[in-house]
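J.: model the following, please.
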Amino acid sequence: MTMMDLDNSWDVIIIGGGITGAGVFRKAVHMGLKTLLLEQQDFAWGTSSRSSKLIHGGLRYLKEGRIFLTRDAVRERERLLNDARGLVLPMGFLVPVYKDRGPGRWTLEAGLSIYDLIAKRRRHAYIDTDAFIKLAPHIDRKGLIGGFRFFDAQVDDARLVLRLIFEGMADGGTALNYTRVAAVGRDEGGRVNGVTLEDVHSHQTQTLSTTAVINATGCWAERLHPCPQKNRRLRPLRGSHLIFPSHVLPVNQAISTIHPTDGRAVFIVPWEGAVLAGTTDLDHGESLSFEPRITEEEVSYLLDGLHALFPALDVSARDCLATMAGVRPVLSEGACGPSEESRKHVMWVDRGLVTITGGKLTTFRKLALDALKAARPFLPIAVAVEDTSPVFRPFENQPALPAPVSGPTWETLFGRYGNAAATLARTASPSDLAVIPGTRNRWSELVHGAAREKIRHLPDLLLRRVRIGLVTQEGGRAHLERIRHLCEPVLDWDAARWKKEIRDYRDQWRFAHGLPGRHAASRGRVKSFFYRLGRRIHRHVA
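T.: Alright, predicted model coming up:
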């Protein structure tokens, strides 16, 4: 479906295809509303594909006294572990305890006990020094007196967004990427009565009618409606990560530690066959018209944290597979450091336009319910906003397939694709169900994404539908010819288009996911490309 094929009238229109917008979309469709979601870039293009990949309660929020934020997040974590089997996975965490730095044993014991109390099950244990070293043999042993093991959860954040959107579409909702909202229309009384859209490639425009619009655009939220509270504004905060091969950072479970410079929490997390190290937390001073990218200072900061934790490992920037930077939408409450700002979501309502921003990946369902409750007075039909039903379709056992897959493989495919997993597996050859070297994805997932998941450009496929661009050398450069061979039959791209897509993908990867300082000769061309793209997509709303 294209923008010009859309019906004229909608019960609710959602702007923003990140985790918040996707959550609102899924719940709105489930409530029986005629629902349209619009995203000016690709689905999950922003922060929702660039997080630390954790579904967690936010242990540090207990230290800051934000117990209700932790309570909500822990409860949502437990719900997602139950409802999103194969997608949201338990993740063991290790926290070392040192006699001369970081939080002490009894401080951590108290926090983890509250954590478990909220979850209604004990899942942490103190481990003595020898046992801890067996679990993390490369860790700094100087001053180590033991540590804790506890559990949170992990997710492929982009696939979480995509499953919400595609299940919502399967149940009757409509979602378009690369479609910009140029304006929100209002009647003479100031009430919302529609939106004006623009396809960012063809520049065609269309005006649709609705009485309820939900603005879930994250850091761009104030472009549609400034915060009405005096002296409060959105503060974009950048969080960056380094991604390493697992042989460079050989960890079997996540490790949480304290950075020696500023005492902030740093995570080392196994993910999709690689290992993430992050994150930073600082003001993002660059224009939102460009993709965020890590700075040389952030690279040094993260490497310093790794060297302090793993002094025996010779980890350097040369070992890095890719980098990843996302911008968090945080509503600033005053003059404080980035890490002191609240991650609680905020919302304001203006005669049919509901703006919601902030919050955590883990609590997207709660954000969706709050947004729909606020929008209910403006909906054309009476609906109940209930919070007991699962967000996702229930897990189904493997159906009869020409080439049956293993139980764990089926669980992973269903977690990522829901009911579409059966089509993916049924139409794939046995060789295409093999794992792509260095990743946890299968070749058949590329074909499925290209054919059925609304990609417009190669980065949509390689950075979000699958994660080959982040966990293999040079963004998967060695695999590009096979990817083209596999996907040519399902994409209507001629040879010139393929050449351009591959060139643009490599430029984008260098700009946003390479190390700063590398490929300096092409930087001007890359930045010029993104400047033109940004001018087209991120212009201020009229």
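
J.: could you use CA atoms for every contact and neighbour count after this?
T.: Noted.

J.: what about Arg318, neighbour count?
T.: Burial of Arg318, expressed as a neighbour count using other CA atoms under 10 Å, amounts to 8.

J.: ok, Ala170 next?
T.: As a burial measure, Ala170 scores 12 neighbours (other CA under 10 Å).

J.: now swap in Gly438 and tell me
T.: Applying other CA under 10 Å, we find 16 residues neighbouring Gly438.

J.: for it, helix, strand, or coil?
T.: Using DSSP: H, G, I helix; E, B strand; the rest coil, the structure places Gly438 in coil.

J.: quick check: it touching Trp271?
T.: No - at 11.3 Å, Gly438 does not count as touching Trp271 under the criterion of CA atoms under 8 Å.

J.: which strand is the longest one in the protein?
T.: Across the chain, the longest stretch assigned as strand under DSSP state E is strand 233-245.

J.: list the buried ones in stretch 331-349?
T.: By neighbour count on 16 or more other CA atoms under 10 Å, the buried set for stretch 331-349 is Leu331, Ser332, Pro338, Glu341, Ser342, Arg343, Lys344, His345, Val346, Met347, Trp348, Val349.

J.: now do stretch 497-509
T.: Trp498, Glu501, Ile502, Asp504, Tyr505, Arg506, Asp507, Gln508, Trp509.

J.: list the contacts of it.
T.: Under the criterion CA atoms under 8 Å, 6 or more residues apart in numbering, residues His457, Leu458, Pro459, Gly469, Gly475, Leu480, Arg484, Ser522, Val526 lie in contact with stretch 497-509.

J.: go with 10 Å
T.: 291, 322-323, 456-460, 462-463, 469-470, 474-477, 480-481, 484, 488, 491-493, 495, 510-511, 513-515, 519, 522-523, 525-527, 529-530 (CA atoms under 10 Å, 6 or more residues apart in numbering).

J.: Proceed likewise with the subsequent sequence, for comparison:
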Amino acid sequence: MNRSEALQQLDATWDLIIIGGGATGLGTAVDAANRGYKTLLLEQADFCKGTSSKATKLVHGGVRYLEQGNIALVREASIERGLLYQNAPHLFKNLTFLIPNYSYYNNLLYTVGLKFYDILAGSLSLGKSKYVKTKTGLLQAKNVKTKDLKGFTQYHDGQFDDARLAINLAQTATNQGATLLNYMQVTQLLKKDNKISGLTATDILNGKEYKLQAKVVLNATGVWADEIIKMDVPKAVKTIQPSQGIHLVFNKEFYPNETALMIPKTTDGRVLFVIPWHDKVLVGTTDTKIESYEIEPLALENEIDFILLNCQHYLEIPPSRADVLSVFSGLRPLAASTNDKTKEISRSHKIMIAKSNLVTIIGGKWTTYRKMAEDVLDKTSKAGLLPAKKCKTQNLHIHGYKKEIDQNNPFYFYGSDLEKIKAIEQENVMNQEKIHPNYAFTSACVIFAVQNEMAFKVEDFLARRIRLLFLDAKAAVEAAPKVAQIMAQELNQDATWIANEVTAFALLAKKYELTL
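T.: Alright, predicted model coming up:
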């Protein structure tokens, strides 16, 4: 991906301009370009800056959706989970989950229920669910509370790295012929005869304004969808009801296992996951209805307390507030509902085509991103806005595809691009230097991100090209000066830019650190 080259292509008339560089927008860019539509994607910040980098890192059918009786969504998600495993094995892990049961009834309930979960996945199932005896389960779930423990239910689901998938989707879309730009903010929708004919966008990095022509504009901005809708119809009713979910990250000592833990009923009836992730432990999530929000939402104190309290209920040696390495908060773009219980609002996606022909897609989740893209393009073509072309992404390999992956390698998520990282490291000894003594990431990773992954800010690299901000906020702050110096050299920036970037990143990182 090359931003300078992308800017030179903006004079074209586009079949489709996608607003939003999260899971939905990027997935649609891949599908649209693969179908042969001339496609442009614009993201006001960095790719997957918002919700799409702050998920629970699971590609799953949705056990709680099964409990709610949403069979269609579970079936769809289970199929999509299997397709992602086939198309991006370098980003996907078949993860074993254990449900600790503290009654014999729950042993039966969850074991039988998850057999149905297996059936819905069909040939794309990741493994059979089964009952596991207490003694056997504890060998795989060390530090789980043993008092009154009656056994475990084991099942399989997928794990991935959301931000890395997003970057690889951006690269895939580019490989398919799409043009993508981050830091390009849409400021106005253009109309001709009351129909959308394009939009105006401003380049955040240089301040230049562009007027762009398009047959179709797709609003795939997640929780910001209403802002784009109101550019079209200023008095439009609200379509989004955001829900906030937070995660806490700890050292692996609190759950030193390769399996994940799923708590089906917490103190308020939610589902809680304890998941190994990049040699750390990720615990989440919450589900809190909110009215006001920003692109970097703060974790609420009651959400933090909720997770820590439930860790005390299920772990023999629970972590404390002082043990939190990072806390991150994401917003779910749920379709607006009169239901106050956000956990019961459907995660299914919704597609709307306005009188102006503005197309909007809301809702959904990472697992079904590919199907969401297929559905929105099919519906757009059926409405006569684009020529009908068949979706072919079911078997499309995602950039970085590599079948055999050593997931013990801390760089495994680069997939086939790992060879390029190694080549940069071999150029000189300095490129082999670590950016932080406690982590494997090298200067070569920074150089690669600038040259190939459209990283323009220290945050882009430390938060999303690698996940250090999410894994260890303090270490990320310590690495920031070195990262800024390397990026400045690649981007031809000066000492003032370095100082500003380090300061800005330190300010951002405070939102990921807990005060005692």
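
J.: and the TM-score between them?
T.: For this chain pair, the superposition-based TM-score is 0.90 by TM-score structural alignment, normalised by the length of the second structure; 502 aligned residues with a CA RMSD of 2.7 Å.

J.: returning to that earlier point: which residues do Gly438 and Trp271 of the first structure both contact?
T.: Shared contacts of Gly438 of the first structure and Trp271 (CA under 10 Å, 6+ apart): Ser246, Val471.

J.: just the closest of the buried residues of stretch 331-349 of the first structure to Ser389 of the first structure, please.
T.: Comparing those against Ser389 of the first structure with CA to CA picks out His345 as the nearest, at 22.0 Å.

J.: and Gln154 of the second structure, what is it in contact with?
T.: Neighbouring residues of Gln154 of the second structure by CA under 10 Å, 6+ apart: 96-100, 110-111, 114, 127-132, 137, 259-262.

J.: residue in the first structure matching it?
T.: Using TM-score structural alignment as the criterion, Gln154 of the second structure maps onto Arg149 of the first structure.

J.: helix or strand for its match, just tell me which one.
T.: Counting by DSSP states H and E, the secondary-structure element that holds Arg149 of the first structure is strand 144-154.

J.: that older thread, just the buried ones from the contacts of Gln154 of the second structure, in ChimeraX syntax?
T.: Buried subset of those, written as a ChimeraX selection, criterion 16+ other CA under 10 Å:
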select :96,97,98,99,100,110,111,114,127,129,130,131,132,137,259,260,261,262
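
J.: in the first structure, what residues pair with stretch 73-92 of the second structure?
T.: Under TM-score structural alignment, the match for stretch 73-92 of the second structure is residues 69-88.

J.: next, the buried residues of stretch 477-497 of the first structure.
T.: Ile483, Arg484, Leu486, Cys487, Glu488.

J.: just the ones of these in helices?
T.: Judged by DSSP state H, helices contain the following of those: Ile483, Arg484, Leu486, Cys487.

J.: burial count for Asp11 of the first structure?
T.: 19.

J.: so where do the strands sit in the stretch 151-300 of the first structure?
T.: Counting by DSSP state E, counting those that start in this stretch, residue ranges of the strands within the stretch 151-300 of the first structure are 174-176, 179-186, 192-199, 205-208, 213-215, 233-245, 254-258, 265-271, 274-278, 282-283.

J.: so where is the fifth one in the second structure?
T.: Right, the one you point to is strand 213-215 of the first structure. Alignment of strand 213-215 of the first structure against the second structure: residues 217-219, by TM-score structural alignment.

J.: what do you get for the longest one?
T.: The alignment of strand 233-245 of the first structure onto the second structure (TM-score structural alignment) covers residues 239-251.

J.: tell me the one of the buried residues of stretch 497-509 of the first structure nearest Trp220 of the first structure?
T.: Looking across these and measuring by CA to CA, the closest to Trp220 of the first structure is Gln508, at 21.2 Å.

J.: mind checking how far the corresponding residue of the second structure for that closest one is from Leu469 of the second structure?
T.: Residue pairing (TM-score structural alignment): Gln508 of the first structure is matched to Leu508 of the second structure. As for Leu508 of the second structure, its distance to Leu469 of the second structure is 10 Å (criterion: CA to CA, to the nearest Å).

J.: need the overlap of contacts for the two.
T.: Counting by CA under 10 Å, 6+ apart, the residues touching both Leu508 of the second structure and Leu469 are Glu459, Val477.

J.: for the closest residue to Gly62 of the second structure other than its chain neighbours, identify the helix or strand it belongs to.
T.: Of all residues not flanking Gly62 of the second structure in the chain, Val74 sits nearest, at 5.9 Å (CA to CA, 6 or more residues apart in numbering). Using DSSP H and E, Val74 of the second structure sits within helix 71-87.

J.: in helices, which of the contacts of Gln154 of the second structure fall?
T.: Per DSSP H, these map to helices at Tyr110, Thr111, Leu114, Gly137.

J.: quick one: residues contacting Ser197 of the second structure.
T.: For Ser197 of the second structure, the contact set (CA under 10 Å, 6+ apart) comprises 13-14, 189-191, 212-217, 356-358.
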